[in-house]
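# pasted the sequence and its predicted model underneath.
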Amino acid sequence: MPHRSGFHTLLLFFTLISSANLLRNDASINTVEDFLDTLINSSHYDRRIRPFFDQSKPCNVTMTIHINTISAINEVNMDYNTDLIFRQSWYDPRLNYSGTEWAKRSPEITLHYSLIDRIWVPDSFFRNAKEGKRSDITVPNRLIRVHRDGKVLYSQRLLLKLDCQMKLQKFPLDNQTCVVNIGSYAFATKDLVFYWDETPNVSAIRVNEDLEMPDFVLSNFESRYCNRTTATGSFTCLLVVLHLKRLFGYYLVQVYIPSMLIVILSFVSFWIDHKSVPARISVGLLTVLTVTTQSSGIRSQLPRVSYIKAIDVWMSACLVFVFAGLLEYALVNVIARKNELRQQVRFSREVIGNRLAQVHFYKKDDTHHQTPAETTETLMHKMSVVEKNLTGANTASSLVHNPSLSNTSAPAPIPQVILPPPAPVQKTAKPVRDTAQLVDLISAVLFPVAFIVFNIIYWMVYLNMHVEYILK
C-alpha cells in the first residue's frame, strides 16, 4: 500500500512537469518569430540534407516560369536577354506544422527572404546562361512561402543572358528557336527530379501579354523534358522552347529596297550615250561602290559563319548586276573604237581614190594641160601609210587636212574640164552609232529581265524553303 501511494505521487509529479513544459511551449510560439525558430531549429533541421533522404526516394520539384521580357537578341554573339520569374515548389516533411496550434492560425507562412539560407533549396541552374543576376530593385525580389503540410514555394525574379544557337541560312527571312534550359547541377535523378507544374488551371509557361520585341515576334512556346546522362550520372532537365519569327520590315526598308534601287540606277546608264564617257563611268563606279559599302555594313552586324546566308546571295547578286553594267560599257567602248577605225579607213580610201581619179584624168589630157606635181606613185605610197597607221589616233578630219595630202603644187588652169564623178563607196561596215547603240539596247532589255527573274527565284526559294532542306 505505501508503495502504491508513492507510485501515484511520482506519476503526478511527472504530469505536472509535462504540463508546465507544454504551457511554456505554447507561450513560446505566440509570435511568428518564435514559431519559425522552433520550426527550423538547427538542432532538428539540417539544411545540408535534402528532403526524403532518410526514405531513400527522390525529392520532386515542380517548376513554373513567367517571362516578362525578351530583349537584345544578338546575332553576332548568338544570345538574348530575358527577365523572368522562376518558381520552384517541393515538399519538405521537416517543415510540416499541420499538427500544431499554429496551423489553425495560419495555413501558410510567408518568410523573409533572408531565411532562404536556413532551409534546403534545390540546386537548380540555367544550363545555357552566360550571365545572370537576381533583381534587387528595390529589395531582393525573392519569395519564400511554407504551407502547413510542408510544401515550400520559392519564387525569384532573374535577369539572364542566355545562349541561343541560331541558324542564319535564311537571314533575314528566318525563324529562330531559342531555349531556356534548367537542370540540377549535383543531384542525380535518384535524388532530385524536376517536373513542370501540370496542376489544372495552372500554366507551366506564361508570357507577358504586353511582350514586344523590335525585330522578332514570339509565335509560339512550349515546355519539354530533356533529361540527360553524363559521366557523373543521369540528371534531370527541363526545357522552355521559344519560337521566334523575325520581322522583315526593317530589312526590307533598310537593305532590300535601297539595293534594288541602286541596281535599277545602274540600268539607267544603258540609255546614256556611249560617247558620254564621264557620265557612264561615274554611274558605274558609284553603284559598285555603294553596293560594296552596303554589303560591308551588313556583314559587320552578323557573325562570321562558314555557310551562305540569304542576305549574302542578295547582295552578291546586286554587286554582280552593277559590275556587269560597268563591264558592258567597257565592251561598248571597245566596239565603238573599232568601228571608228573602220570608218576612218573607209573615209581615207574615198579621199585618196578621188585624188587618184584626178591624176589619171590629167595624164590622159597631157596635150592640153600640165602634169600635176603629185604622181600616182606618191598617192599610192600615202595610202599605204594610212593603212599602216590604222591603230593610231589620226581621225578622219586630220586625214582630210593632212599637209602631205594637201601640200601639192597647184595645177595649171584647166579650161572647162569636167572631171569624172568619183565612184560610189560601198559600205563595208555598219555605222558606229548603230553597233554601239545595239549593244546598249540589248543590255537595257536583258539586264532588267534577268534581275526580275532573279527576284522571282530568290523570293520563292527563301520564303518557302525550310532551313533543314538548305542544310542538305
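Nice, I can see it.

# contacts and neighbour counts: CA atoms only from here.
Will do.

# ok, M63 - how many residues close by?
A count of neighbours around M63, defined by other Cα atoms under 10 Å, yields 22.

# same check, this time on E108
19.

# the closest residue to it other than its chain neighbours: how many residues sit nearby?
Closest residue in space to E108, ignoring its immediate chain neighbours: H147 at 4.2 Å, by Cα to Cα, 6 or more residues apart in numbering. A count of nearby residues for H147, using other Cα under 10 Å, gives 20.

# roughly how far apart are H147 and Q301?
51 Å (Cα to Cα, to the nearest Å).

# where do the helices sit along the protein?
2-28, 32-39, 102-105, 249-251, 257-268, 277-299, 310-364, 376-388, 396-400, 403-406, 432-464, 467-471 (DSSP state H).

# off-centre distance for the fourth one?
Computed by Cα atoms, centre = their mean, to the nearest Å, the separation of helix 249-251 from the middle of its chain amounts to 11 Å.

# one more to weigh against that first structure:
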Amino acid sequence: MPTTATCWRPLSPPVRKRSLYLSLSDARLAVRRFSKPPVQFRLIGVCVCVCVCVYLPAPGDVRCKTVRSTAESIHARSVPLLQLVVMEINLRVKWQDVRLRIPPGLADHEYVPLNPVILKHIWVPDLYIDHSEGSYTPSVLTDIASVWIYGDATVDYSGNMFVRVSCRMNYTWFPRDHQICNIRIESYAYTLDHNVYSWVPPGLEVSDGIPSEQFLVRFEKTEPYTRVQDVYGTYPALAFRLHLTRRLSYMLLQVYLPSGLLVVVSFVSLVVPPEAIPGRMTLCITTILTMCSLLGAAMQSTPQVSYTRAIDVWLLSCLTFVSVVLFEFGLIIKMMEMGKKEEATKKQHKVKNVSQVRPFHNPGPPPPEDTGGGYFVRAQWVDRVALVLLPILFLVFNFAYWWWFLAGSQNAMPDLAKNSPL
C-alpha cells in the first residue's frame, strides 16, 4: 500500500451534513457524510479479481458455459468496430478516511462489517471504467457486496458486478485476428493532487483456465501507476488489457473446407465430355450457386466492415475459380457451335460442286471429310489445358494464401511473453 503522498493539497474543513448512528452488537459507530474528500484521504488500492464473460463477433451463434459459476456467452453485435465486452468482476476497493469516528476499543486490524447502504452516507471514491456502457450488481436477497471498516478508519469495499465495456476491434486478419481491449479504472473528478491509485497485491487475479471455444483469453496488467492527462489536469487510473485470440478451427471447418471442396468439385466437370452439355452445365451451375450461398452466409455471420479481410480474399478467390470453370465451358460450347456451322457450310459447298460435275468425267477419289475444321480441335485443346492449368493454379493459390495468412496474422499478434500476461 502506498504511503501518504506529499502532493496532497490542503482542503478547506469539510462541512458536516449529518450523522448516522448504527447499532452493531455492543459497539456504536458514528459515520459522518461530507461533500468533499477528506484532507488526508488516500486511496489504498484496488484489487480486481476478474472472471471473464465475453461476447464478440463470432459466426452467428450463442454459446454459454459455466466457469466457476460464471456464464460465458459469445454473441455478435451489429456495430462493426465497437464491440461489447461483458466481464464479471469481483472489485475490491480500500481507502482511508480519518474523519470516521470509530468505536473505542477497536484495534487497527479489527473490522466491523456493515450493510453496503452505509456507502450512501460516507464519502466514496468516484471510480468509473472508461468506455463503460453500464454495470449492474446481481442480488438474491441483497446486493452481492460487503463493507468493512477497520479500526484505523480504513474502509474496505468488496462487490461482485457485471461490467459492459466497449472495445475497438480490427478484423483485418479475421478469422485469425487478435483483439486487445484496454480496460481502465480511473477517477472522474479528483486529480492526482487529491487521489493516488495503486494495485493491492495480487492486483489483477484471474481464474485458472477460462475456457472458450472460439477465443484464447489472456489478461495483462499494465504498469502499477497509470495517469490520464487532459486539459483539466492529470487523473489517477489503473488499467489492464484483455487479449482475445480467435481460434481458427471453427472457421476452418465451417467456411474454408467447404469452399475449397466446392472448387475441387467444379474441376470434376472438366473431365465430362463437352458433348454432354446438360450434365456438365448442371454441375457447373450447382457449384457456383452453392458457392454464392456459402459466401452470403459467411458474410452475414462474420463482422461486417468496410475493408477487406483475410476470409474475404479466400471466399472471393474460390468464387473466381468456380466462375472461371463455368466461363470455360461456355467458351467450349461457343467454339463447338462455330465448328458445326463451319461443317454445315462446307457440306453445302460440296453438294453444289458435285451437281456441277460434267457427264462421263471421272472425279477421282473423294476428298477426306472435314468435320468442323479447327474449331473442334481448338475446343478440345482448351478443355485439356483447363483440366491441367486450373487445378495447378488453385494449388499455387493455396500455398500463397496460407503462407500470407498465417505469417501476417502471426506478425500482427503482440508478444505476450514480454508483457507478462496473467
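Alright, I've got the coordinates. Source: prediction; values computed, not measured.

# re the thing from before, out of the helices of structure 1, which gets nearest to V240 of structure 1?
For the helices of structure 1, proximity to V240 of structure 1 was assessed by Cα to Cα; helix 467-471 is nearest, at 21.3 Å.

# and the closest one, how far out from the chain middle?
16 Å.

# now stretch 24-37 of structure 1
61 Å.

# residues touching that stretch, excluding its own?
Outside of stretch 24-37 of structure 1, the residues within contact range by Cα atoms under 8 Å, 6 or more residues apart in numbering are 38, 102.

# the residue of structure 2 most remote from its centre and K350 of structure 2: what is the separation?
Distance from the C-alpha centroid of structure 2, by Cα atoms, centre = their mean, peaks at F360 (90.8 Å). Distance, F360 of structure 2 to K350 of structure 2, using Cα to Cα: 19 Å.

# how many other residues sit next to R164 of structure 2?
21.

# alignment lookup: it to structure 1.
With TM-score structural alignment as the criterion, R164 of structure 2 lines up with K161 in structure 1.

# got the contact list for its match?
79-82, 129-132.

# just the buried ones from these?
When neighbours are counted using 16 or more other Cα atoms under 10 Å, the contacts of K161 of structure 1 contain these buried positions: 79-82, 129.

# OK, contacts around the aligned residue in structure 2 for P107 of structure 1?
Using TM-score structural alignment, the partner of P107 of structure 1 in structure 2 is E110. E110 of structure 2 makes contacts with 150-151, as judged by Cα under 8 Å, 6+ apart.

# number of nearby residues for the nearest residue to G151 of structure 2 once chain neighbours are set aside?
The shortest distance from G151 of structure 2 to any residue other than its chain neighbours is 4.0 Å, reached at D108 (Cα to Cα, 6+ apart). D108 of structure 2 has 12 neighbouring residues, counting by other Cα under 10 Å.

# which residues are contacting whichever strand in structure 1 runs longest?
For structure 1, the strand with the greatest residue count under DSSP state E is strand 59-74. Outside strand 59-74 of structure 1, the residues that touch it by Cα under 8 Å, 6+ apart are 50-52, 79-91, 122, 191-197, 203-208, 211-213.

# now it, how far from the centre of its chain.
25 Å.

# swap in stretch 311-319 of structure 1?
In terms of Cα atoms, centre = their mean, the centre of stretch 311-319 of structure 1 is set 14 Å apart from its chain centre.

# one more: stretch 153-165 of structure 2?
28 Å.

# what does stretch 88-101 of structure 1 give?
51 Å.

# could you do stretch 263-275 of structure 2 as well?
What separates the centre of stretch 263-275 of structure 2 from the centre of its chain is 39 Å, taken as Cα atoms, centre = their mean.

# ok, stretch 353-367 of structure 1 next?
That offset, for stretch 353-367 of structure 1, works out to 81 Å (Cα atoms, centre = their mean).

# do stretch 173-183 of structure 1 as well
Taking Cα atoms, centre = their mean, the mean C-alpha location of stretch 173-183 of structure 1 is offset from the chain mean by 16 Å.

# what span of structure 2 lines up against that stretch?
Aligning stretch 173-183 of structure 1 against structure 2 (TM-score structural alignment) gives residues 176-186.

# residues in contact with the matching stretch: which ones?
Under the criterion Cα under 8 Å, 6+ apart, residues 127-130, 165, 167-171, 228, 235-248, 409, 412-413 lie in contact with stretch 176-186 of structure 2.

# the same query, at a cut-off of 7 Å, please.
127-130, 167, 169-171, 236-248, 409, 413 (Cα atoms under 7 Å, 6 or more residues apart in numbering).

# do stretch 243-250 of structure 1 as well
By Cα under 7 Å, 6+ apart, the list of residues contacting stretch 243-250 of structure 1 from outside reads 172-178, 215-221.
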